[in-house]
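1. Give me the fold of what follows.
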Amino acid sequence: MLMLIDAASLWYRAYYGLPSSIKSPGGARSGAVRGFFDGLSTLVRRFSPTELVCCLEGNWRPEWRTDLIGGYKAARAREDGSEDTPEGLDAQVAAIEALLPALGLATAVHPEFEADDVIATLAARTAEPVLVVTGDRDLFQLVDDERDRKVVYLARGISKAELFGGEAVATKFGVAPDHYVDFAVLRGDPSDGLPGVKGIGAKTAISLVNTYGGISGIRAAALEDGSELPARQRQAILDAADYLERALKVSTVAADVELPLIDSGLPAGPADAAAVEALTAEWGIASAMRRLGEALAWQDRVP
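-> Okay, the predicted model is just below:
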């Protein structure tokens, strides 16, 4: 089974889930580093993947998406266009990104795409069962029971991660996974800067999606003479036609990103033990590294 991890989701939850008083020997905040690798240990022990890739954010707000929806993720952007990250996180992310290859754990990234797109591409490449680990609801669109694609959802934290197959997605959101994007685009998603369709909330979005089979079907119904759609809803859909087309493209993950072949097998030991030792000492995470080594069954090769 291949586990694809949205690395940013994991380190953000580690950052906010652990107290700021956790510091490195040099006095820097280190909770995100410790929590990230403890989270990996928890995930490996719980789900026993045979392959694992940590997917990184090459471009958290790609230009091709902002060209379609100018406000895409705008609430999270600084004036210079960079992502507004919390105090002390950037240095910890750099440490995590240095430790992953030193440990021999695979990473994947593309400079023009988000981690979601990288995850979708790697999932599309394999016939093996896939577990996607994320706190991003957009990736529910990848859930597919026939192909054994599930999502481990981190909204409540790493220790309380929930496993979602198709039935669980439908129970939580009221729509099947292959229509999650239609639902989200209609309802709107403030965190991504998607305004939604005026006057259509979650309940109405669910009803429309399940009645007409997604936005293409809803738009077709709105264009029909004598449409059964209520006049207000029909007009709202017609008025939002341009938004709906653009937002669908923005919200649908790209599954054809050009990525090199990746050795996703779990390592038998660290790839660069000296680098792991140095970074472990710098960040004061010996216990987290020991737990990760135990989860990976490294035995006497624990850093």
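
2. make it CA atoms for all contacts and neighbour counts henceforth
-> OK.

3. quick check: longest helix of this structure.
-> In the chain, taking DSSP state H as the definition, the longest helix is helix 31-47.

4. Outside of the next helix or strand after that helix itself, which residues are in contact with it?
-> Following helix 31-47 in sequence order, the next helix or strand is strand 51-55 (DSSP states H and E). With contact meaning C-alpha atoms under 8 Å, 6 or more residues apart in numbering, strand 51-55 is reached by 1-7, 105-109, 115, 118-119, 264-266.

5. One more: stretch 29-46?
-> Residues contacting stretch 29-46 (C-alpha under 8 Å, 6+ apart): 10-16, 18-24, 88-89, 92-93, 95-96, 158-159, 283-285, 288-289, 291-292, 295-296.

6. Ala274 in helix, strand or coil?
-> Of the three states, Ala274 takes helix under DSSP: H, G, I helix; E, B strand; the rest coil.

7. Could you report the separation of it from Pro129?
-> Per C-alpha to C-alpha, to the nearest Å, Ala274 is found 34 Å from Pro129.

8. quick one, which of these two is more surrounded?
-> A direct count of neighbours by other C-alpha atoms under 10 Å for Ala274 and Pro129 places Pro129 higher, at 16 against 12.

9. show me the contacts for the more buried one.
-> 1-2, 147-149.

10. Output those in a markdown table, with secondary structure and distance to Asp38 appended to each entry.
-> Shown next, in a markdown table, are those (DSSP: H, G, I helix; E, B strand; the rest coil; distance: C-alpha to C-alpha, whole Å):
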| residue | secondary structure | distance to Asp38 |
| --- | --- | --- |
| Met1 | coil | 20 |
| Leu2 | strand | 19 |
| Arg147 | coil | 29 |
| Asp148 | coil | 26 |
| Arg149 | strand | 24 |
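
11. Adding distance to Phe140 and neighbour count, write those out as TSV.
-> Below are these laid out as TSV (distance: C-alpha to C-alpha, whole Å; neighbours: other C-alpha atoms under 10 Å):
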residue	distance to Phe140	neighbour count
Met1	18	17
Leu2	17	22
Arg147	14	15
Asp148	13	15
Arg149	10	22
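
12. Tell me which helix or strand Arg13 sits in.
-> Assigned by DSSP H and E, Arg13 belongs to helix 7-17.

13. name the helices or strands packed onto that helix?
-> Packed against helix 7-17 by the contact rule (3 or more C-alpha pairs under 8 Å, 6 or more residues apart in numbering; DSSP states H and E) you find helix 31-47, strand 130-134.

14. and if we set it to 10 Å?
-> helix 31-47, strand 51-55, helix 89-103, helix 115-125, strand 130-134 (3 or more C-alpha pairs under 10 Å, 6 or more residues apart in numbering; DSSP states H and E).

15. Highest mean neighbour count out of these?
-> Among the helices and strands packed on helix 7-17, strand 130-134 has the highest mean neighbour count (mean count of other C-alpha atoms under 10 Å), at a mean of 25.

16. Could you also give me the structure for this second sequence? I'd like to compare it with the first:
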Amino acid sequence: MLLDTASLYFRAYFGVPDSVRAPDGTPVNAVRGLLDFIARLVHDHRPDALVACMDADWRPQWRVDLIPSYKAHRVAEEIEGGPDEEETPDTLGPQVPVIEQVLDAVGIARLGAAGYEADDVIGTLATRATGPVDIVTGDRDLFQLVDDARAVRVLYPVKGVGSLDVYDGSALATKYGVDGAGYADLAVLRGDPSDGLPGVRGIGEKTASKLLDQYGDLDGIRAAAADPVSRITPAQRTKLKEAAAYLDVAPAVVRVARDVELPDADLALPRTAREQDRLAELAERWGLGGSLRRLLTTLAG
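-> Next up is the predicted model:
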């Protein structure tokens, strides 16, 4: 089981009231919400391995070089020579190191790679896996990894982190009319304002799905646009030609990397806490109470 950690703690933050606080009054709603969510995931799915995948760089320069608008609206501060600082709620930022410390003390593997997003870590681990994989994320971009032949599916949180929609090939086809590989092409065409991706003007999700059904993939659509006798409409032909420069680079930005070099780590689901004394200190300092106890009890079970 692969966790898109930042996506999940953002959802926990907004799904759990900030009245959930440490003894000193510091909000810990994201920390406790994430721990409760992980406990439910383990209880319901009993994975053999569990990895908290991290954004070592939430806006990699190589993606920005290709599309400068990529996540530009979410930059809080530009950092020369390093990852830019992402805009986050004031009371969430201080909780992220606590989340990392607690996961480490519990013994849940955390993996990231310099110059890559958590999506790329997930893509690499999913590609390497020899058995079924559940990807837990609130980011639709990772639908591109769904693969029934390899038993890779996405568990997509709804209502904060209260419940999950399961996306396998059938669910993806029903919702978007594409398979996992096709979803990346659909995302390129549709664009995504939340990531600063413009898409092709005038081609939304439904039109993108229809074009992919007709022409197979993005290359097929572009070939049809270049073919004067194809049945693509004149308006679509014009829009696709106008977007040629974007379409040349967008696939490399949208598609997750699958060959990231990752550090060696024990990915097995822990049964007992790795650092019990450290965990006890963190539990007392941050008032993690029942959330941490539930997670540890679930792991032991």
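
17. how big is the offset of the helix holding Arg13 of structure 1 relative to structure 2?
-> Superposing on structure 2 and averaging over aligned pairs (mean C-alpha distance after the TM-score superposition for structure 1), helix 7-17 of structure 1 comes out at 0.7 Å.

18. any idea of the angle that helix forms with helix 31-47?
-> 120 degrees (axes from the mean of the first three to the mean of the last three C-alpha atoms, to 10 degrees).

19. so helix 7-17 of structure 1 matches what in structure 2?
-> Mapped onto structure 2 using TM-score structural alignment, helix 7-17 of structure 1 spans residues 5-15.

20. can you check stretch 157-175 of structure 1 too?
-> Mapping stretch 157-175 of structure 1 onto structure 2 (TM-score structural alignment) gives residues 160-178.

21. what does Ala250 of structure 2 align to in structure 1?
-> Aligned by TM-score structural alignment, Ala250 of structure 2 pairs with Ala247 of structure 1.

22. Are there helices or strands packed against the helix or strand where that match lies, and which ones?
-> Element membership for Ala247 of structure 1, per DSSP H and E: helix 241-251. On a contact count with 3+ C-alpha pairs under 10 Å, 6+ apart, helix 241-251 of structure 1 meets helix 63-66, helix 180-187, helix 215-223, helix 231-239.

23. just checking, what packs against the second one?
-> It refers to helix 180-187 of structure 1. Against helix 180-187 of structure 1 (3+ C-alpha pairs under 10 Å, 6+ apart) you get helix 166-173, helix 202-212, helix 215-223, helix 241-251.

24. go again using 6 Å as the cut-off
-> Using 3 or more C-alpha pairs under 6 Å, 6 or more residues apart in numbering; DSSP states H and E, the elements in contact with helix 180-187 of structure 1 are helix 202-212.

25. Superposed on structure 2, what's the mean shift for the helix it packs on?
-> Here helix 202-212 of structure 1, set against structure 2 after superposition, deviates by a mean of 0.9 Å using mean C-alpha distance after the TM-score superposition for structure 1.

26. which part of structure 2 lines up with that helix?
-> Helix 202-212 of structure 1 corresponds to residues 205-215 in structure 2, going by TM-score structural alignment.

27. One more: stretch 47-56 of structure 1?
-> By TM-score structural alignment, stretch 47-56 of structure 1 lines up with residues 45-54 in structure 2.

28. mind checking how far the equivalent of Asp141 of structure 2 over in structure 1 is from Val53 of structure 1?
-> Aligned by TM-score structural alignment, Asp141 of structure 2 pairs with Asp138 of structure 1. Plainly put, Asp138 of structure 1 is 19 Å away from Val53 of structure 1 if you go by C-alpha to C-alpha.

29. now what about stretch 241-251 of structure 1, what contacts it?
-> Residues from elsewhere that reach stretch 241-251 of structure 1 (C-alpha atoms under 6 Å, 6 or more residues apart in numbering): 65, 68.

30. how close does that stretch sit to structure 2?
-> For stretch 241-251 of structure 1, the mean deviation from structure 2 after alignment is 0.9 Å (mean C-alpha distance after the TM-score superposition for structure 1).

31. Kindly provide the distance from the most far-flung residue of structure 2 relative to its centre to Thr5 of structure 2.
-> Going by C-alpha atoms, centre = their mean, the residue of structure 2 most distant from its centre is Val229, 40.3 Å out. Here Val229 of structure 2 is placed at a distance of 48 Å from Thr5 of structure 2 (C-alpha to C-alpha).

32. go on, Ile67 of structure 2?
-> From Ile67 of structure 2 across to Thr5 of structure 2, the span is 25 Å (C-alpha to C-alpha).

33. Compare the two and say which is more crowded by neighbours.
-> Neighbours were counted for Ile67 of structure 2 and for Thr5 using other C-alpha under 10 Å; Thr5 has more, 23 against 19.

34. and the more buried one, what does it touch?
-> Under the criterion of C-alpha under 6 Å, 6+ apart, the neighbours of Thr5 of structure 2 are 52-54.

35. can you redo these as a markdown table with distance to Ala257 of structure 2?
-> Putting these into a markdown table (distance: C-alpha to C-alpha, whole Å) gives the following:
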| residue | distance to Ala257 of structure 2 |
| --- | --- |
| Ala52 | 17 |
| Cys53 | 14 |
| Met54 | 14 |
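
36. now, which of the residues you listed sits nearest Gln214 of structure 2?
-> Gln214 of structure 2 lies nearest to Cys53 out of the contacts of Thr5 of structure 2, by C-alpha to C-alpha, at 36.0 Å.

37. From Leu296 of structure 2, how far off is the counterpart of Leu103 of structure 1 in structure 2?
-> Superposed on structure 2 with TM-score structural alignment, Leu103 of structure 1 falls opposite Val106. Going from Val106 of structure 2 to Leu296 of structure 2 by C-alpha to C-alpha gives 8 Å.

38. follow-up on the earlier one: quick one: contacts of the match of stretch 157-175 of structure 1?
-> So stretch 160-178 of structure 2 is in contact with 11, 15, 148, 153-158, 179, 209, going by C-alpha under 6 Å, 6+ apart.

39. picking that back up, can you put the contacts of Pro129 of structure 1 in JSON lines and add distance to Arg76 of structure 1?
-> Below are these laid out as JSON lines (distance: C-alpha to C-alpha, whole Å):
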{"residue": "Met1", "distance to Arg76 of structure 1": "34"}
{"residue": "Leu2", "distance to Arg76 of structure 1": "31"}
{"residue": "Arg147", "distance to Arg76 of structure 1": "34"}
{"residue": "Asp148", "distance to Arg76 of structure 1": "33"}
{"residue": "Arg149", "distance to Arg76 of structure 1": "30"}
